[in-house]
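Participant: Give me a model of this one.
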Amino acid sequence: MTWNNIQWKLRMLMFDCYQISIGKIDKNISIFCNNCIGAFVAHDFRLPFNSPTVNLMIPPSDFIEYIANLEYYTNAPIEPTKSDQSWPIALLGGKVHIHLIHYKTVEEGVLAWRRRETRINAKRMYFVLIETDGCTYEDLERFDQLPYKNKVALTHKSYPQIKCAHYIKGYENQNGVIDSYRFHKILPLRIYDQFNWMKFLKHRNV
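Facilitator: Below is the predicted model of the structure:
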């Protein structure tokens, strides 16, 4: 067994203990994220995937367009589009690019999207923007201005003007927050644990 496997097992035990002592996270919440970090966090708390933004990446500007107009994009057409990447890309509503990184085909990704789309709980939504994949300061501003209370932007440096920003240390010399799911060298903690996910996900003001 590798040290990463041991860290993972210790981590799951740690998060289970958190929920026993502090109270469980509501399993009916929907976490929207522009990349896989949302799925990692849901897995940490043993939550079902109640939003379609799982196992994929959406460019930050497109992600903000999507969550700013959720009602419009729910059940909107999804069509294949040309891709220079090694993974398929689909276009939602003719505008939002969905990079199906962990799917073999667009069809497979669309089936998963539609299945999880039906699970969205409009009363308990949480929004996470990771400053990566070309995220600009203007994207952060737009995200900050969205009328959602439960939102956070994980950023590679401090942005005092962005109220929902949370500075993740260690990325100051990079262009964004990259691979923040990586484990600490010794502790069963991931880089993104610099943010208090338990407090965030237990907040009910939507």
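Participant: all contacts plus neighbour counts: C-alpha atoms, from now on.
Facilitator: Will do.
Participant: Which neighbouring elements make contact with the helix ranked longest in the chain?
Facilitator: Secondary structure of the chain per DSSP state H: the longest helix is helix 3-22. Using 3 or more C-alpha pairs under 8 Å, 6 or more residues apart in numbering; DSSP states H and E as the contact test, the elements touching helix 3-22 are helix 37-44.
Participant: what angle separates the helix it packs on from helix 3-22?
Facilitator: Between helix 37-44 and helix 3-22, the angle comes out at 70 degrees (axes from the mean of the first three to the mean of the last three C-alpha atoms, to 10 degrees).
Participant: following the longest helix of the chain, which helix or strand shows up next?
Facilitator: Where DSSP states H and E defines the elements, the next helix or strand beyond helix 3-22 is strand 30-33.
Participant: Give me the contact list for that following strand.
Facilitator: 38, 42, 49-54, 63, 119-122, 124-130 (C-alpha atoms under 8 Å, 6 or more residues apart in numbering).
Participant: Here is the second sequence; please produce its structure so I can put it next to the first one:
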Amino acid sequence: MVRKTKVFVKRKMRKTFQEVYSKKDIAELGDKPFVIISNNCWGGSLYQWYKRPYNSPFVGLFLYGPCYIKLLQNFEYYINQDLVFVDRSKYPDRKKTYPLALLGDIEVHFTHYDNEEEAKKKWKRRVERMLKEKNLDNYFFKICDRERTTKEHLKAFHNLPFKNKISFAIYDDSELKKIDNHVKVKESAKKNKNIVPNGKKMFKLTFLYFDPNRWLMNQNI
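Facilitator: From the prediction side, this is the model:
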């Protein structure tokens, strides 16, 4: 009960004084460059918080865990592939109600795009912006336990050679507990108590668990 009260108060304060907190974080971060690679809308919410232009194509979309990990394991190759739009997902639990495309054999689900033309245009433009950032220390990678992301995917994520990584999950185990940048989340999705909330809701909870500013400034979180 005590934790629930503290969480409620902190979330209420953040929501009520969102603009104040956002301005404070923006001022502290200054002009520090960053590129966010995220498996869902969490990344877009972070860009909005800092009022930065989207210099990453991973905005307004999601990837299933197996596809996301495979993409990150060969990031340079996949990010240079052309999008090919398809009518059907290989994942049977997903009905196509939005543009769906392949990067090679990687599915990209453009959930917040109206049509294929818009998705392709914005993807290409944001990839070009991203590739202008040559310093890999300014790339920040995020994953969570949604969309078929298993414990093994989380462990594979943390074994990737990228410097800046953060993961969120309802579950953890002895190996995950040893990882400093893995966050065990207590709040779950309403319809599925075994996974974290969706990207936008998870971003709102982020401030309860770690300081994004410290992360983006390459400091210990």
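Participant: Quick one: map L100 of structure 1 onto structure 2.
Facilitator: Residue correspondence to structure 2 (TM-score structural alignment): L100 of structure 1 is matched to F110.
Participant: How many residues are close by that match?
Facilitator: 26 (other C-alpha atoms under 10 Å).
Participant: Would you confirm that it contacts K96?
Facilitator: No: assessed by C-alpha atoms under 8 Å, F110 of structure 2 is found out of contact with K96, at 9.9 Å.
Participant: OK, contacts around the match of L100 of structure 1?
Facilitator: Residues in contact with F110 of structure 2 (C-alpha under 8 Å, 6+ apart) are 60-62, 98-101, 119.
Participant: and if we set it to 10 Å?
Facilitator: Neighbour list for F110 of structure 2: 40, 58-63, 96-101, 116, 118-120, 123 [criterion: C-alpha atoms under 10 Å, 6 or more residues apart in numbering].
Participant: Strands - which of the residues you listed land there?
Facilitator: 100-101 (DSSP state E).
Participant: Quick one, which of the contacts of F110 of structure 2 are buried?
Facilitator: Among the contacts of F110 of structure 2, those buried by neighbour count (16 or more other C-alpha atoms under 10 Å) are 40, 58-63, 98-101, 116, 119-120, 123.
Participant: Which of those residues fall in helices?
Facilitator: 116, 119-120, 123.
Participant: how about K24 of structure 1, what's its match in structure 2?
Facilitator: That one, K24 of structure 1, aligns with G30 by TM-score structural alignment.
Participant: From R126 of structure 2, how far off is that match?
Facilitator: G30 of structure 2 sits 22 Å away from R126 of structure 2, taking C-alpha to C-alpha, to the nearest Å as the criterion.
Participant: These two: who's more crowded?
Facilitator: For G30 of structure 2 versus R126, neighbours defined as other C-alpha under 10 Å are more numerous around R126 (17 against 11).
Participant: Name the secondary structure element that contains the more buried one.
Facilitator: With DSSP H and E as the criterion, R126 of structure 2 is inside helix 116-131.
Participant: next SSE after that helix?
Facilitator: Downstream of helix 116-131 of structure 2, the first helix or strand assigned by DSSP H and E is strand 139-144.
Participant: which two in the buried ones among the contacts of F110 of structure 2 are spaced the farthest apart?
Facilitator: Spatially, the most separated pair among the buried ones among the contacts of F110 of structure 2 is N40 and E116, at 18.2 Å (C-alpha to C-alpha).
Participant: Could you find the counterpart of Y72 of structure 1 in structure 2?
Facilitator: By TM-score structural alignment, Y72 of structure 1 lines up with Y77.
Participant: and the helix holding R126 of structure 2, what does it pack onto?
Facilitator: Judged by 3 or more C-alpha pairs under 10 Å, 6 or more residues apart in numbering; DSSP states H and E, helix 116-131 of structure 2 is in contact with strand 35-38, helix 75-79, strand 83-85, strand 100-103.
Participant: nearest to N159 of structure 2, of the ones you listed?
Facilitator: Closest approach to N159 of structure 2 among those is made by helix 75-79 (14.1 Å; C-alpha to C-alpha).
Participant: Report the central residue of structure 2.
Facilitator: The residue lying closest to the centre of structure 2 (C-alpha atoms, centre = their mean) is S38, at 2.7 Å.
Participant: Tell me the counterpart of it in structure 1.
Facilitator: Aligned partner of S38 of structure 2 by TM-score structural alignment: C33.
Participant: For P77 of structure 1, see how far away its match is.
Facilitator: Taking C-alpha to C-alpha as the measure, C33 of structure 1 falls 20 Å from P77 of structure 1.
Participant: now do G93 of structure 1
Facilitator: From G93 of structure 1 to P77 of structure 1 the distance is 5 Å (C-alpha to C-alpha).
Participant: So which bits of stretch 138-154 of structure 2 are buried?
Facilitator: In stretch 138-154 of structure 2, counting by 16+ other C-alpha under 10 Å, buried: 138-147, 149-151, 153-154.
Participant: cool, and stretch 199-206 of structure 1?
Facilitator: Buried residues in stretch 199-206 of structure 1 (16+ other C-alpha under 10 Å): L201.
Participant: can you list the residues that contact that stretch?
Facilitator: Contacts for stretch 199-206 of structure 1 (C-alpha under 10 Å, 6+ apart): 22-26, 29-31, 41-42, 45, 122-126, 147-152, 197.
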